[in-house]
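my questions are about this predicted structure, shown below with the sequence.
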Amino acid sequence: MGSAAQQSESGKRRRALPWAVLGLWVGLLVLIAPFSGKLSDVQVNRAVDYLPTSADSTQVARIQDSLPGGEATSIVVVYHRDGGLTEVDRTTAADQIAQVDGDFDLSAEPQAVTSQDGTTVMYPVSTTAPGQDDEARDDFVAGVRDITRGGDGLDVKVGGPDAISTDAREVYGSLGGPLLYTTAAIVAILLVLIYRSPFLWLVPLIVAGIGDFMSMGVAYGLHELFGTTISSQSSSVMTILAFGAGTDYALLIVARYREELRRVVHPYDAMRAALRGCGPAVLASSGTVAAGLLCLLAADLGSSRGMGPLGAVGVLCALVAMMTLLPALLVLLGRRVFWPVVPAYGSQPKERRSLFASMGSSAGRRPVTVLLGGVVVLGALTLGTLNLPGSLKQEDSFTETPDSVVAMKTLAEAFPERGTEPVVVTAPTDKADAILGTVRGTSGVENAELGRSGGGWTEITVITESVPQTPAESETIKKLRSELHGEGAYVGGPSAEQLDLKETNNHDRVVVVPIVLAAVLLILIALLRSLVAPLILLAAVVAVWGASLGIAGLVFEPLFGFEGTDPGLGLLSFVFLVALGVDYGIFLMHRMREECLDGAEPSVAALTALRTTGSVIASAGLVLAATFAVLTNMPMVQLVELGFTIMVGVLLDTFLVRTYLVTSASLALGRKVWWPGPLSRRPAARSVERELSPTA
């Protein structure tokens, strides 16, 4: 009777718990839905929104906001005709600009500036009417574009920093849907190929989508509670991580669950065994990735600092979904979800020749030679970093050229020796005249005029002799800051913002990189109870990062035609590749350690770990690389560069570094790989009963 009652109770639990988990998730999604839809409303994409408060550019923007009318919206209307403008063209331009002046509250009457060759005339247009409202700014730019039109060979474009910002906001606003759909489609195709089942692939894909939806709500909450900076780049990466990392965890859980179904009668009990087996490793690896990403909180740059928690949110929400909702759905669906290859109780999987066993054997024959050869290859690839283009200009950040960028390129050709974007100096009003004289006397300045005043500050608009965002203009900005040091004045504007972005990124790289390395090293030491093994993994992922940037340097300009490199690429790619690379290394080394604890010799343990974890983690690496590859199809150069670099790094780590180099290093070092832990000094007694199976 007692046994029958226990079995009945166990049966009820098997049926009730999965349904309870499913019900909790439904309730959670209902609660979080109103917040998930608001994430796009709080995104910021202006360079000045990313900068630290101490930067000159940030101070200038803050002071401009306090001046009458707030921060000015500055654009340039460009009229151009190949062969030279006609009198009719000039009249048309003057009439259209007069209409703009009449329809909008401009700061001053626009004045025509004609190029020496007579092909181009530009009208700088500025207004403070929109204030800080991005939607109003965009409406102003759109209104000017509606009025200023060409035809019959007369080309008219609206450019300038705020027109570029308007085009950027339009592009960023269009990213969400295509990014989500493309990512889901890529993951779906790979899951169909991996599982070879018409049904199974749907389950992890749906759960990954739910994890992404949850992460959007949590990210909005972080913004509201802590003011976390959210950019289109960081929210895009969050979606990629929710799908990529979530699918990786699903692959590991499903593989172990499939194996347990052959040994256990009930799916509920099989899932419990699967989670006991692979759960600790999944938790450890996801925790390491999240910890690595959270190190970005030490960055000064707002976009990088916001990327850390958002990336961690994507990973952790995917983890929660895959460790709770995925098991519940799989248990409720039972064995039939694996059709047509159903893992029946008591059956044996088909024996297949293991590719990773062959790769391990090749590394095992000459481990030192393989290790040195791999190091040479990675070192040679790293030299490609010398070919990386310089810093990315604002107008070069689009993969498809919008009208605002066409306008700026036209101006650069028509006025090759003249600045076309103003540098802004904000000066204390009581010192404004003296500071204006200093600015006019600074080498590289063509002209400077006083602008608005208010709140104890006066605005000075500076036109330099150099083309915007060039080394010559950057040198002029540095001279201005040096000349005005101690006067209480600040130097800002679009070009100064880009200069501050570059300098802040350089500072963050020096600060954040050591923190990431230290944090990940400490976690690995705690997990693997060794010093040598963690150092091997860290050295491997750092080598992958260098090689990935090297490959990027070989293709960005020659193949993709990119004119520059995002200043934040080095830091962000380092954090992601170190965190994600170590993630996979944990599975390999954890399994290797497990084999050694069972009494296996280090060489046997290394080859067994590679053979038993290789196929699942290779599938996971392909999925993660493919999800980051989605970013290469986005219309912003920053996203393409980040996606390409991480994709290449994940593939290098999956099929070269982890497979050959880490395995070869472990074979060459033998028991020393576990120094100074007990496994490095004496063979461990074989366990009477294994806690984890070979596919843990």
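Good, I have the coordinates. Keep in mind that what you see is a predicted model, and the values were worked out from it rather than measured. Numbering: from 1, shown residues only.

going forward, measure contacts and count neighbours with C-alpha atoms only.
Noted.

burial of Ile189, as a residue count?
12 (other C-alpha atoms under 10 Å).

any idea which element it lies in?
helix 176-195 (DSSP states H and E).

what comes up buried for that helix?
Residues of helix 176-195 classed as buried: 179-180, 183-184, 187-188, 190-191, 195 (neighbour count, 16 or more other C-alpha atoms under 10 Å).

could you check the angle helix 176-195 makes with the next helix or strand after it?
Counting by DSSP H and E, the element after helix 176-195 in chain order, helix or strand, is helix 202-226. Per axes from the mean of the first three to the mean of the last three C-alpha atoms, to 10 degrees, the angle that helix 202-226 makes with helix 176-195 is 140 degrees.

adding another structure so you can compare the two:
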Amino acid sequence: MSPTRKLASLPCGRRSKWVVLALWLVLLLALGPLAGKLTGAEDNQASSWLPGNAESTQVLNEQRAFQPVDTAQAVVVYQRTSGITPADRAEAAREAVTFASVPRVAGPVVGPVVSADGQAMQTVVPIDVGSNGWNDLKPAVESIRGTATANGLGLTTHVTGPGGVAADQAKAFAGIDGSLLAATVSVVIVLLLLTYRSPVLWLLPLLSAAGALTVAEAFIYLLAEHAGLTVNAQSAGILIVLVLGAGTDYALLLTARYREELRRHEDRHEAMAFALHRAGPAVLASSATVVASMLCLLVAEMNSTRGLGPVLAIGVVVALLAMLTLLPALLVIVGRWVFWPVRPAYGTPEPTRSGRWAHVGAWIARRPRKVWVGTALALAACCAGLVSLNAGGISTAGSFTGKPDSVVGQQVLEQHFPGGTGSPLTVVSSAAGAPAVQAATQSTAGVAAASPPVVRDGRALFHATLTDPPDSSAAKATVDRLRTAVHAVPGAEAKVGGDTAVILDAGRAAANDNRAIIPLVLGVVLLILAVLLRAVTAPLVLIATVLLSYAAALGISAFFFAHVFHFQGQDQAFPLFVFVFLVALGIDYNIFLMTRVREESAQHGTRQGALTGLSATGGVITSAGLILASTFAVLGTLPLVAFAEIGFAVALGVLLDTLVVRSVLVTALTMDLDRHMWWPGRLSRADAEADADARTAASPAAGERPPGSG
């Protein structure tokens, strides 16, 4: 037995299968309690999302010298269109005193301040952000909302500002792990039942994937607590979807190959060893592609993007280990009966060889060039929707799928006060240069007012209120003008931060990440494919098809976002996240197909290998794609536009890749290119030699006449 076969037989040996099961049980018992602590280890403070070297981040760090705790301003806005009365002012003043006693309120409560038109008031309440970020803001804001809405004078009240928005975001993320897990598991169960048509078999992949998620969350928790790994609500939520989706994909591929080998081998242990030997390299290469792509995110400027990479990479590695050890052990332990009612009996024919995908392959084989050209043109036409793509960022109002109280309050605030009220810019400088910096600030177009500087330890800090809404393009332009003005003050070492500056810096960092990471991911994936397929042509063709699939998915998604869902736009990181997921996961299915095609091509030639590979893997890859697409679509259940857009685009892209690109486009290209697909590898020469031998055998020997001549 070869060394690779020996290695493949370890999880499924007659004794070793029990050892593997015992090890996993011990691991789950030891790490299970830690997995539940991951939510508590999340860092949802602004610094965990921002670019580490951005000017706005530096201002956040300097602010700590001027205030003992990090605070977010909650703005209570009162409105009476008929005009604010003296009784309204008195009631708002009493409530301001009450706000000061709310837990986590830090510093003086400012207000109420009546608007110039006399129709609204605002009270600013600073809230201690705490170590748990927006999770600490939520109860304080809810308490303030309860007090403000109980005034009984008929005023319309809302709580907005950075504190109110963050509290509504926390509410949107509340229970995200549990709700995403429940929804994803439900989707996986339904699709596994439809795929296997067995009342029992679905349980084993699901248990293996759930075990992988538990272990991954525990490891990530330990790294977050003791190694400084940054985990936030975004990465924790996507982790659930990716581990369950990708893990189930690997399980489907392995189980399908195992069922195939059970028809060839009487001993189920031997059948599983062969299945692992044959399918293992494809699963390993697939997971390596995903892991490598995720680790490319480590070069990102955005802290949230950089932290996402290792979190998801760990999840995929653990999912791989579970599907190559725990799942094989479980399948061998339970035996053939788990496939009931369609048990793969020894010696029976493999039904996929004459199934639906075999007919699709035969149809493609009749005219492969016309098929791939037509398919490529159709996908290129879908790219036209890219004109609707608006990945310049999402405003506060556009970030929620609904209209929470903070969004309504922000709109009311903008009607009666300067647009930047409640979200001022923060300017820090040297104490000596503070007067000049303040003068430069007040003379900058777009700045409504500047507060007096506060001086401490040789540094000064003051706030500047903008005339435009803090998330508007005009406000961002004001930040650029202000930075130019204050940076020009000699010796002031001035910096500009605040909410608008954060939005501006995050957008620019995301654009830089797009330019740096996308080519890096392509290069890494291309290298893995070249090593796996031992060719140059095939990896280039596969990369081109995945890029076309990505562009088509982005085009269709952008059209739907703009004209069907009426979303305001897309987050700056949207193209990058969709690219990384679709390229990494899209290549997965091409790896599953092409490793089987290469295996069959070595024995029967490339055209026949493509037919056999498609008929053998078509069903399982399509099922895997449906499951992965459905798990990502679950992200759309969250009331946040950024998650809904990522979920929709990735789900659509996966479906395009499995149903169109992999099954039709790649198969047709492989048949048309034939042996050249494997250039310059041995298979490209072997096919040529086989063709020459066939022509020689078919031609008459020298000196002989062809039959029927003369």
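Happy to help now that I have it. Since the model is a prediction, treat every value here as computed from it, not as a measurement.

and which of the buried residues of helix 176-195 of structure 1 is nearest to Asp167 of structure 1?
Among the buried residues of helix 176-195 of structure 1, Leu179 lies closest to Asp167 of structure 1 (C-alpha to C-alpha), at 18.4 Å.

what lines up with the closest one in structure 2?
Under the alignment (TM-score structural alignment), Leu179 of structure 1 pairs with Leu180 of structure 2.

for Ala472 of structure 1, same thing?
Per TM-score structural alignment, Ala472 of structure 1 is aligned with Ala474.

list the contacts for the match of Leu179 of structure 1?
Under the criterion of C-alpha atoms under 8 Å, 6 or more residues apart in numbering, the neighbours of Leu180 of structure 2 are 237, 240-241, 634-635.

in helices, which of those residues appear?
Under the assignment DSSP state H, those contribute 237, 240-241 to helices.

dump the buried residues of helix 176-195 of structure 1 to CSV, plus distance to Tyr268 of structure 1.
CSV is the format used below for these (distance: C-alpha to C-alpha, whole Å):
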residue, distance to Tyr268 of structure 1
Leu179, 35
Leu180, 32
Thr183, 31
Ala184, 28
Val187, 27
Ala188, 26
Leu190, 27
Leu191, 23
Tyr195, 21
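
between those, which is closest to Asp212 of structure 1?
Using C-alpha to C-alpha, Leu180 comes nearest to Asp212 of structure 1 of the buried residues of helix 176-195 of structure 1, at 9.3 Å.

neighbours of the nearest residue to the closest one once chain neighbours are set aside, how many?
Excluding the flanking residues, the one nearest Leu180 of structure 1 by C-alpha to C-alpha, 6 or more residues apart in numbering is Thr239, at 7.3 Å. By other C-alpha under 10 Å, the residues close to Thr239 of structure 1 number 30.

I'd say Thr239 of structure 1 and Gly314 touch.
Yes: if you go by C-alpha atoms under 8 Å, Thr239 of structure 1 and Gly314 touch, sitting 6.6 Å apart.

tell me, what's touching these two both at once?
With C-alpha under 8 Å, 6+ apart as the test, Thr239 of structure 1 and Gly314 both reach Asp212.

adding distance to Leu222 of structure 2, write the ones in helices among the contacts of Leu180 of structure 2 out as a markdown table.
Supplementary listing: those in a markdown table, determined by distance: C-alpha to C-alpha, whole Å:
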| residue | distance to Leu222 of structure 2 |
| --- | --- |
| Gly237 | 17 |
| Ile240 | 17 |
| Val241 | 21 |
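
re the thing from before, ok, now how distant is the residue nearest to Leu180 of structure 1 from Ala363 of structure 1?
According to C-alpha to C-alpha, to the nearest Å, Thr239 of structure 1 stands 37 Å off from Ala363 of structure 1.

helix, strand or coil for the equivalent of Phe574 of structure 1 over in structure 2?
Correspondence of Phe574 of structure 1 to structure 2, assessed by TM-score structural alignment: Phe579. Under DSSP: H, G, I helix; E, B strand; the rest coil, Phe579 of structure 2 falls in the helix class.

how far apart are whatever helix or strand Ile253 of structure 1 lives in and its match in structure 2?
In this structure, Ile253 of structure 1 sits in helix 232-261 according to DSSP H and E. Once fitted to structure 2, helix 232-261 of structure 1 is off its aligned match by 1.3 Å on average (mean C-alpha distance after the TM-score superposition for structure 1).
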